[in-house]
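Chemist: what follows is a predicted protein model with its sequence.
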Amino acid sequence: MTDRSDRIKEAPNEALLVLFANGDPQAAETLTGRLAPKIMAHAFRLLGSRAEAEDVTQEAMLRLWRQAPNWRQGEAQVTTWLYRVVANLCTDRLRRSHRAAPLEAAGDPVDSGAGPAQRMQEAARAKALQMALGQLPDRQRQAVVLRHIEELGNAQIAEIMDLSIEAVESLIARGKKALSASLRNQSEELGYSE
């Protein structure tokens, strides 16, 4: 049993999805444990609300499980497909709500190694970044988050967003410029000397 468990834990996402489609619950558990935290973080960064990000994560995973029996290997990576679904769900929620997501609902992670002053400064930086991200147009925010927070390459972002690489690069450049302008006046209070 251990050999099988080890093989499942090391299997690529696409193989786990096929195993799930064939009725393997361990494959589903492994794939969920691997992907849900990533898409939850991505949804949170796009929405600014932990509760809404949890709802989007659940809906995206349900869509993945429904898609599993029809998954065509080689056409798309599971992560690329899932990021696109999450982005679309977030965009739909933002359009429906026509409001800025409340940042108060988001809890800040606690780093036990940092002192209270450092934790407060990190929380202020995170809040300022989230507020600045919330002011960006949806597509710019998505491109910046995928590139600089999720650390995806431009080609993968282009596939997720269904855009050309040049369009992605333009969105990222405009988004970074807008973020810089938005945060420039706060640099001293956020503890940045430059």
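Modeler: Yes, it's here. Numbering: from 1, shown residues only.
Chemist: alpha carbons only for contacts and neighbour counts from here, please
Modeler: Noted.
Chemist: state the distance from the residue sitting nearest the centre point of the chain to residue 88.
Modeler: Centroid check for the chain by CA atoms, centre = their mean gives residue 42 as the closest residue, at 1.4 Å. The spacing between residue 42 and residue 88, counted by CA to CA, to the nearest Å, is 12 Å.
Chemist: hmm, residue 145 and the residue nearest to the centre of the chain touching each other?
Modeler: Yes. Using CA atoms under 8 Å, residue 42 makes contact with residue 145 at a distance of 7.5 Å.
Chemist: longest helix in the protein, by residue count?
Modeler: Of all the segments of type helix in the chain, defined by DSSP state H, the longest one is helix 25-47.
Chemist: which strands and helices lie in contact with that one?
Modeler: If contacts are counted by 3 or more CA pairs under 8 Å, 6 or more residues apart in numbering; DSSP states H and E, helix 25-47 sits against helix 2-10, helix 13-21, helix 50-67, helix 78-97, helix 116-135.
Chemist: another structure for you, compare them:
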Amino acid sequence: MGLEEADDDRLMALFAQGDQTAARLLTGRHASRVLRLARRMLNDEAEAEDVAQEAMLRLWRLAPDWRPGETKVSTWLHRVATNLCYDRLRRRRDQPLDDEAAAEIPDPDLSAFDRIDQAERAAMTRAAIGELPERQRAALTLRHFAEVGNEEAAAALGVSVEAMESLLARARRGLKASLAARLGGWR
């Protein structure tokens, strides 16, 4: 079996012994998902990159003490990244979201009016997600934007699957109510 096919636990053991190829493979497998999670939670590219880098650094520091089979590397990384995002969100709690930094790339097939409409709806959605309580926002982000299953998302948040599903349900209801209020008479 080649190193590319090795499971994460084996790669962690190899990295702990100094194998840089194992580190590159783990980074390739997990860094983009951690970055995507942080982007969605923080709405800030620079901060998201910092979170992803910090989460990966913490994984490398942990490698010598990694206990295979105890938890999945992806679950551990999502939990660390979520907590790092929580920390950053707490620090900037009173600051509004920066819509320009999180603007969507315009669809060239849309008219100018449709692009404005789409950008306004996206900004409202980001703002509504940003107003959700932290745990609900994290649950929604893990499940729908990081595309993590309920079990792994629950483990990343340190809750049961039932609690995860409850967080998702509350997040969806809150998002729906907030968007309905914001969109009011929107066409």
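Modeler: Thanks, I have the structure now. Remember, predicted model here, so these are calculated numbers, not experimental data.
Chemist: before we move on, the earlier item: map the residue nearest to the centre of structure 1 across to structure 2 for me.
Modeler: Residue pairing (TM-score structural alignment): residue 42 of structure 1 is matched to residue 37 of structure 2.
Chemist: show the contacting residues for that match.
Modeler: The neighbours of residue 37 of structure 2, taking CA atoms under 8 Å, 6 or more residues apart in numbering as the test, are 78, 81, 82, 141, 142, 145, 146.
Chemist: again, but for residue 40 of structure 1
Modeler: Shown in contact with residue 40 of structure 1 (CA under 8 Å, 6+ apart): 53, 54, 56, 57.
Chemist: re the thing from before, out of the helices and strands packed on helix 25-47 of structure 1, which gets nearest to residue 106 of structure 1?
Modeler: helix 50-67 (5.6 Å; CA to CA).
Chemist: now the angle between helix 13-21 and that closest one, please.
Modeler: If you take axes from the mean of the first three to the mean of the last three CA atoms, to 10 degrees, helix 50-67 of structure 1 sits at 70 degrees to helix 13-21.
Chemist: circling back to that earlier point, okay, the contacts of residue 40 of structure 1 in CSV with neighbour count and distance to residue 13 of structure 1 next?
Modeler: Compiled in CSV, these are given as follows (neighbours: other CA atoms under 10 Å; distance: CA to CA, whole Å):
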residue, neighbour count, distance to residue 13 of structure 1
53, 23, 22
54, 18, 21
56, 24, 20
57, 27, 17
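Chemist: preserved in structure 2, out of those residues?
Modeler: Shared with structure 2 under both residues aligned by TM-score structural alignment, their matches' CA atoms under 8 Å, the contacts from the contacts of residue 40 of structure 1 are 53, 54, 56, 57.
Chemist: and of those, the nearest to residue 134 of structure 1?
Modeler: residue 53 (14.3 Å).
Chemist: without its sequence neighbours, what residue ends up closest to the aligned partner of residue 82 of structure 1 in structure 2?
Modeler: Matched by TM-score structural alignment, residue 82 of structure 1 corresponds to residue 77 in structure 2. In this structure, residue 77 of structure 2 finds its nearest non-sequential neighbour in residue 55, 6.3 Å apart by CA to CA, 6 or more residues apart in numbering.
Chemist: so who does that neighbour touch?
Modeler: Applying CA under 8 Å, 6+ apart to residue 55 of structure 2 gives the contacts 34, 77, 80, 81, 84.
Chemist: the second one touches residue 62, doesn't it?
Modeler: No. With the criterion set as CA under 8 Å, residue 77 of structure 2 and residue 62 do not qualify as a contacting pair; they are 11.2 Å apart.
Chemist: which one's more surrounded, those two?
Modeler: Higher neighbour count among residue 77 of structure 2 and residue 62: residue 77, with 21 against 13, using other CA atoms under 10 Å.
Chemist: all set, thanks.
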